[in-house]
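Asks: A predicted structure for the sequence below; I have some questions about it.
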Amino acid sequence: MNLFDPGAALVVSVGLAGGLEAAVGEPPAAVHPVAVLGRLLGRLEQHRFGVPKLAGTVYALAVPAGCALAAYAAVSLAARLPVPFADAILAGLVLWVASSVRLLIESGRRVVELSNTDLGDAREALLALVGRDASGLSPGLVRSAAVESLAENFSDGFLAPLLTFVALSFVSVPAAAAGAALLKGANTMDSMFGYPGRFGWASARLDDILMFVPARLSAPFLAFGAGDPEAPVRARRYAREPASPNAGWPMGTLAAALNVRLEKPGAYTLNGVADYPTVSDSHDAIGAIRRGAVLAYGVAVAVGVLRWL
């Protein structure tokens, strides 16, 4: 086996990202590239130049493209260093900061554990996961919102960058890093600005396009994580309930696999014949997310090993 084979580079990059995710979780917020990007983006909305939709479209395209170009350039430069796997290591660091699952799980667990002991604190903790008004939510709806967010963020914030990284690794290591960075930039723009309105319209639409395939591929990972491989088949009936063209797939899969009712009042109801998630159901959802992430990392490493052999 050639140590400098592209398959070996993929194994190094994904192994590094997965190892750091398991051991550290997230870089400190003060230096986390995504947190720094978020602080910079917070100033963008002030500069609409009198044409909010045009400005929003320019930013929606320029920010992800800038993230991708920066990652591509940095990894390309690293490839010139006289250090084995320097490009793969830097690409792995890009993948690490572009994909997140440990913080998601920890945030979800905190909401669930508080939901039966301190509803006020649970509602406040929920704001780290969702943007909806949580002030009047019952314990069941708080847990529903947490499970919904766990499912959707598994797809958008973890699986999408990872799968894009693996797919573009067949082009080059810099391209893989650029793809993960682009996905994270687009998802960050959507999280911050992708609300109904002229300024956020392009960010929301671009995110819908980029997440179309990952959202559907998230269903089997979550289904296997929940121990119910047939759940995606039953989830098809829920997929079109949310306004988002993508969110219904991961959320519907967990609703089907766990047989729970997931509801955003006034917007959608998934598996309405079931009950809202209990604390135990919600912990099962967290377990499904964790096992789905391990499976996704395993598949990514397996792809690298098969290319390496």
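Replies: Sure, I can see it.
Asks: going forward, measure contacts between C-alpha atoms and count neighbours the same way
Replies: Noted.
Asks: tell me how far residue 291 lies from residue 102.
Replies: 12 Å (C-alpha to C-alpha, to the nearest Å).
Asks: that should have said residue 249, apologies.
Replies: From residue 249 to residue 102 the distance is 21 Å (C-alpha to C-alpha).
Asks: out of those two, which sits in the busier spot?
Replies: Legend: neighbour count by other C-alpha atoms under 10 Å for residue 249 and residue 102, higher for residue 249 (32 against 19).
Asks: what about residue 253, how many residues nearby?
Replies: Count around residue 253 with other C-alpha under 10 Å applied: 32.
Asks: secondary structure element for it?
Replies: Per DSSP states H and E, residue 253 falls inside helix 248-258.
Asks: which elements pack onto that helix?
Replies: On a contact count with 3 or more C-alpha pairs under 8 Å, 6 or more residues apart in numbering; DSSP states H and E, helix 248-258 meets helix 139-153, helix 212-225, helix 231-235, helix 279-308.
Asks: could you redo the last one with a cut-off of 6 Å?
Replies: With contacts taken as 3 or more C-alpha pairs under 6 Å, 6 or more residues apart in numbering; DSSP states H and E, helix 248-258 sits against helix 139-153, helix 212-225, helix 231-235.
Asks: out of the ones you listed, deepest packed?
Replies: Ranked by mean neighbour count, those are led by helix 139-153 with a mean of 26 (mean count of other C-alpha atoms under 10 Å).
Asks: residues making contact with the helix or strand that comes right after it?
Replies: Using DSSP H and E, the helix or strand that follows helix 139-153 in sequence is helix 160-168. Under the criterion C-alpha atoms under 6 Å, 6 or more residues apart in numbering, residues 99, 175-176, 179-180, 183, 214 lie in contact with helix 160-168.
Asks: structure two is appended below for comparative analysis:
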Amino acid sequence: MALPTSIKLFEMAPRDGLQNEPGTLVPTATKIELIERLANAGIRHIEAASFVSPKWVPQMGDAAEVMRGIQRQHGVVYSALTPNLKGLEGALEAGVEEVAVFGAASEAFSQKNINCSIAESLARFEPVLSRANEVGVRVRGYVSCVLGCPYEGDIAPHKVADVAKALYEMGCYEVSLGDTIGVGTPLATKRMIEATRQQVPIEKLAAHFHDTYGMAIANLYAVLEEGVSVIDAATAGLGGCPYAKGASGNVATEDVLYLLEGLGIDTGIDLQVVIGTGYWITRQLGRQPSAKVALARGCTQRTPG
């Protein structure tokens, strides 16, 4: 199959990237500036916050303040994670225009992550989808552990397909397939996509890979060959998972953009500005970016500030 001619990149750094940041809470102003820098780089889809209990995810406790504080750019979608109806109502009050819900392809991971079975999690999403539909807010769906689980091991492709189908039929406009612990390889990835595309149209699927074993870019190339044209990534490779020991961050936006540019695939995003943004945010966090492209090009690519 021919590679896509254009890609929608879904930026995860402000939410998935920062939600598990250890230690001191990241200041609200820093989160807002990160989001605005990403938009200035040409990124048009940014998951900016998560409306969840601060007890469980302290870094996202200022979600409403972040969403209200952004200087929004025309044509940029600023979305938020809303796992339940309370979260959705909070997001609506803060002016969120797109939300997301998340399930898992692993029963054990679902229990550890959100304390319920896969079936129960899907049932919980029904009122969220219903309310979002009432007010004209689009809902994105996530499926975790599509290529492996820290508790169950390998995940059968048909399990992924079943959960993706349920989310799609429930009304999610797009379903993001997440290799949460980053154990996938290209062949396993292709088999997972092949099974899932039998249940959900390929243009409604997105790829969300973590880079624990260094396979994320290889896996992304594999799904591009299958026709996937939506990629989740996080600037500087930020992220991780508290319920998946050893899982590293998301695939770095910088590395994804370098791959896509090398393939002649249009993104409309300025790689140099993203590199600078990655150095800026990791400097705020007291470390270096994990993006291979950023490290190769060095800190001379940083933007002012």
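Replies: On my side now, so go ahead. As the structure is a prediction and not an experimental result, all values here were calculated from the model.
Asks: now the TM-score, please.
Replies: Here the TM-score for the pair of chains, by TM-score structural alignment, normalised by the length of structure 2, is 0.27; 147 aligned residues with a C-alpha RMSD of 6.8 Å.
Asks: about what we covered before: max pairwise distance over the contacts of helix 160-168 of structure 1: which two?
Replies: Greatest spatial distance in the contacts of helix 160-168 of structure 1: 175 and 214, 18.1 Å, computed using C-alpha to C-alpha.
Asks: just the strands in the stretch 1-150 of structure 2 please.
Replies: Under the criterion DSSP state E, counting those that start in this stretch, the stretch 1-150 of structure 2 carries strands at the ranges 8-11, 45-50, 77-81, 98-104, 138-144.
Asks: quick one: the helices in structure 2?
Replies: Applying DSSP state H to structure 2 gives helices spanning 28-40, 63-69, 85-93, 107-114, 118-134, 157-170, 186-196, 216-226, 253-262, 271-285, 292-297.
Asks: in the fourth one, which residues are buried?
Replies: By that I understand helix 107-114 of structure 2. Neighbour counts using 16 or more other C-alpha atoms under 10 Å place 107-110, 113 of helix 107-114 of structure 2 among the buried residues.
Asks: again, but for the shortest one
Replies: Buried residues in helix 292-297 of structure 2, counting neighbours by 16+ other C-alpha under 10 Å, are found at 293-294.
Asks: need the residues that contact it.
Replies: Residues from elsewhere that reach helix 292-297 of structure 2 (C-alpha under 6 Å, 6+ apart): 255, 275.
Asks: picking up where we left off before, what angle separates the helix holding residue 253 of structure 1 from helix 212-225?
Replies: Going by axes from the mean of the first three to the mean of the last three C-alpha atoms, to 10 degrees, helix 248-258 of structure 1 is angled at 10 degrees with respect to helix 212-225.
Asks: and the angle from helix 248-258 of structure 1 to helix 139-153?
Replies: Using the same axes, to 10 degrees: helix 248-258 of structure 1 against helix 139-153 is 130 degrees.
Asks: contacts for the very next helix or strand once past helix 248-258 of structure 1?
Replies: Using DSSP H and E, the helix or strand that directly follows helix 248-258 of structure 1 along the chain is strand 262-264. Residues outside strand 262-264 of structure 1 that contact it (C-alpha under 6 Å, 6+ apart): 144, 269-270.
Asks: what sits against residue 186 of structure 2?
Replies: Residue 186 of structure 2 makes contact with 219, 222, according to C-alpha under 6 Å, 6+ apart.
Asks: from residue 126 of structure 2, how far off is it?
Replies: Counting by C-alpha to C-alpha, the gap from residue 186 of structure 2 to residue 126 of structure 2 is 33 Å.
Asks: residue 188 of structure 2 too?
Replies: Distance from residue 188 of structure 2 to residue 126 of structure 2, by C-alpha to C-alpha: 31 Å.
Asks: report the buried residues of stretch 104-120 of structure 1.
Replies: 104-105, 107-109, 111-115, 119-120.
Asks: got the contact list for that stretch?
Replies: Defining contact as C-alpha under 6 Å, 6+ apart, one finds that stretch 104-120 of structure 1 is touched by 122, 125-126, 139, 143, 146.
Asks: from those, which two are the most distant?
Replies: 125 and 139 (12.6 Å).
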